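*Asks:* The sequence isn't on hand, but the structure is:
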């Protein structure tokens, strides 16, 4: 795998083992998976990783909720997709055995907050009450998804779930984009809490310092300026 730094030595000059360990510190904070409990809805948070939809289907088959909502229009990574994230995810969950009448599509959301607010409006319009829900996201989006849902849809007992994909497995893909996304997500946890978009969640000093160092090293494509 070509490591970050190999094609742009001027910008990505840190040794790969150092970058890898910095990313691990960020990952360890962002991943927050909770025990499951019977719920009214499984909300698959749209993104570029269809394994999220596979996990949502698995939870449905295990009986944790009778309804799967797949939410997502196009976001910063999927803006060039021919279909919305919701349509891609809907196809995946159906291919994994979830019947069509157990799946709802929400195709407008362009970010995490809109995944929550648009799904809330969709279910309210259909008269579906939600006392407990399951947020299914990429592992490194679980904590931020929970913080967002707690602000944008309070009064619901939210649980988080994610596909069992390791840090090392993500690094074997597009490592640079993966690290850039995590840096952006951790920064957003602070910025969006200040703006009232999600509830504050303390960030360990080591994780925050690692995110800052990665940004300094050039992994800053998704950092809010």
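*Replies:* That came through, no problem. Given the structure is predicted, the values throughout are model-derived calculations rather than measurements.
*Asks:* alpha carbons only for contacts and neighbour counts from here, please
*Replies:* Will do.
*Asks:* which residue is nearest the centroid of this protein?
*Replies:* residue 141 (3.2 Å; CA atoms, centre = their mean).
*Asks:* wait, isn't that one in contact with residue 30?
*Replies:* Yes: in this structure, residue 141 is within contact of residue 30 by CA atoms under 8 Å, at 6.5 Å.
*Asks:* any idea where the helices of the chain begin and end?
*Replies:* 16-30, 51-61, 85-95, 112-125, 142-152, 167-171, 175-194, 205-216 (DSSP state H).
*Asks:* Distance to residue 78 and mean neighbour count for those - can I get that in JSON lines?
*Replies:* Formatted as JSON lines, the helices of the chain follow (distance: least, CA to CA, whole Å; neighbours: other CA atoms under 10 Å):
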{"stretch": "helix 16-30", "distance to residue 78": "21", "mean neighbour count": "18"}
{"stretch": "helix 51-61", "distance to residue 78": "15", "mean neighbour count": "23"}
{"stretch": "helix 85-95", "distance to residue 78": "7", "mean neighbour count": "22"}
{"stretch": "helix 112-125", "distance to residue 78": "14", "mean neighbour count": "18"}
{"stretch": "helix 142-152", "distance to residue 78": "18", "mean neighbour count": "23"}
{"stretch": "helix 167-171", "distance to residue 78": "17", "mean neighbour count": "14"}
{"stretch": "helix 175-194", "distance to residue 78": "13", "mean neighbour count": "20"}
{"stretch": "helix 205-216", "distance to residue 78": "22", "mean neighbour count": "18"}
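*Asks:* adding another structure so you can compare the two:
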């Protein structure tokens, strides 16, 4: 049973992780690979709404996805998008990336190889990874404007979708830790974390939501 305070703290982290950008047309939509096919669904919906003329799906496999997506995250995303009505000609895949930094670096390189000019990127991720993806892209691809997007869902609905409330909260905590640590390691730009979000993060660490941490909470 998850305590009421932990649910409230997790909601604070959920809200902070989302950038709350207004979606607008961009040069390209980039769907970041993961275990969640909802990223492919959201990217396809944005393409069909004419928010981008081209989709890049990026992602190899990980321990989390190798059984569910044996052909690679980007390939499975592509197949899903085609099922949803996106023409195959509008999709490119990048199949080597194994982390967010590589997602961005390899996607940028692919677009350069294709000779496609890019001034803006519609960056599609899991809802709780919006801020991390944004911060990484701003560091590695500073010359483009970035619009963050994800599947339109609530924290409660996402927990119901994943059907593992502790895992979802663990992922929220892990994502926040990376926002705190990675700027110091040169992996992303630094962003202000409000005091109430920091306190919620610390309480969740103390409550045991730590399976996605890289080390002890800072």
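*Replies:* Great, that's in hand. Keep in mind that what you see is a predicted model, and the values were worked out from it rather than measured.
*Asks:* Identify whichever of the helices of the first structure lies nearest to residue 76 of the first structure.
*Replies:* helix 175-194 (10.1 Å; CA to CA).
*Asks:* Now do the closest one: which range of the second structure does it align onto?
*Replies:* Aligned by TM-score structural alignment, helix 175-194 of the first structure falls on residues 165-184 of the second structure.
*Asks:* mean deviation of the matching stretch from the first structure?
*Replies:* Compared with the first structure after fitting, stretch 165-184 of the second structure has a mean deviation of 0.8 Å; criterion: mean CA distance after the TM-score superposition for the first structure.
*Asks:* Identify the residues contacting that stretch?
*Replies:* 2, 10, 13-14, 17, 128-129, 132, 159, 162, 188-191, 201, 204-205, 209-214, 217-218 (CA atoms under 8 Å, 6 or more residues apart in numbering).
*Asks:* where's the nearest residue to residue 171 of the first structure once chain neighbours are set aside relative to residue 62 of the first structure, distance?
*Replies:* Using CA to CA, 6 or more residues apart in numbering and skipping residues adjacent in sequence, the residue nearest residue 171 of the first structure is residue 178, 7.1 Å away. According to CA to CA, to the nearest Å, residue 178 of the first structure and residue 62 of the first structure sit 30 Å apart.
*Asks:* cool, and residue 76 of the first structure?
*Replies:* The value you get for residue 76 of the first structure to residue 62 of the first structure, if CA to CA is used, is 32 Å.
*Asks:* Then residue 68 of the first structure?
*Replies:* Counting by CA to CA - residue 68 of the first structure and residue 62 of the first structure are separated by 13 Å.
*Asks:* more neighbours, the two?
*Replies:* residue 68 (27 against 10; other CA atoms under 10 Å).
*Asks:* quick revisit: to residue 133 of the first structure, which of the helices of the first structure lies closest?
*Replies:* helix 142-152 (9.9 Å).
*Asks:* what's the mean distance for the closest one versus the second structure?
*Replies:* So helix 142-152 of the first structure averages 0.7 Å relative to the second structure (mean CA distance after the TM-score superposition for the first structure).
*Asks:* what's that helix packed up against?
*Replies:* Using 3 or more CA pairs under 8 Å, 6 or more residues apart in numbering; DSSP states H and E, the elements in contact with helix 142-152 of the first structure are helix 16-30, helix 112-125, strand 132-136, strand 157-161, helix 175-194.
*Asks:* Read off where that helix ends up in the second structure.
*Replies:* Using TM-score structural alignment, the match for helix 142-152 of the first structure in the second structure runs over residues 130-140.
*Asks:* Let me see the residues that make contact with that stretch.
*Replies:* 16-19, 100-101, 104-105, 123-125, 146-150, 175, 178-179, 187-191.
*Asks:* Apply 7 Å and report the result again.
*Replies:* 17-19, 100-101, 104-105, 146, 148-149, 179, 187-189 (CA atoms under 7 Å, 6 or more residues apart in numbering).
*Asks:* Turn these into JSON lines, including distance to residue 30 of the second structure.
*Replies:* Shown next, in JSON lines, are these (distance: CA to CA, whole Å):
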{"residue": "17", "distance to residue 30 of the second structure": "18"}
{"residue": "18", "distance to residue 30 of the second structure": "17"}
{"residue": "19", "distance to residue 30 of the second structure": "16"}
{"residue": "100", "distance to residue 30 of the second structure": "12"}
{"residue": "101", "distance to residue 30 of the second structure": "13"}
{"residue": "104", "distance to residue 30 of the second structure": "9"}
{"residue": "105", "distance to residue 30 of the second structure": "12"}
{"residue": "146", "distance to residue 30 of the second structure": "10"}
{"residue": "148", "distance to residue 30 of the second structure": "10"}
{"residue": "149", "distance to residue 30 of the second structure": "10"}
{"residue": "179", "distance to residue 30 of the second structure": "21"}
{"residue": "187", "distance to residue 30 of the second structure": "19"}
{"residue": "188", "distance to residue 30 of the second structure": "18"}
{"residue": "189", "distance to residue 30 of the second structure": "19"}
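*Asks:* counterpart of residue 118 of the first structure in the second structure?
*Replies:* In the second structure, residue 118 of the first structure lands on residue 106 (TM-score structural alignment).
*Asks:* Quick check: that match vs residue 27 of the second structure, distance?
*Replies:* 17 Å.
*Asks:* mind listing what residue 84 of the second structure touches?
*Replies:* Per CA under 7 Å, 6+ apart, neighbours of residue 84 of the second structure: residue 44.
*Asks:* I'm done for today, thanks for sticking with me.
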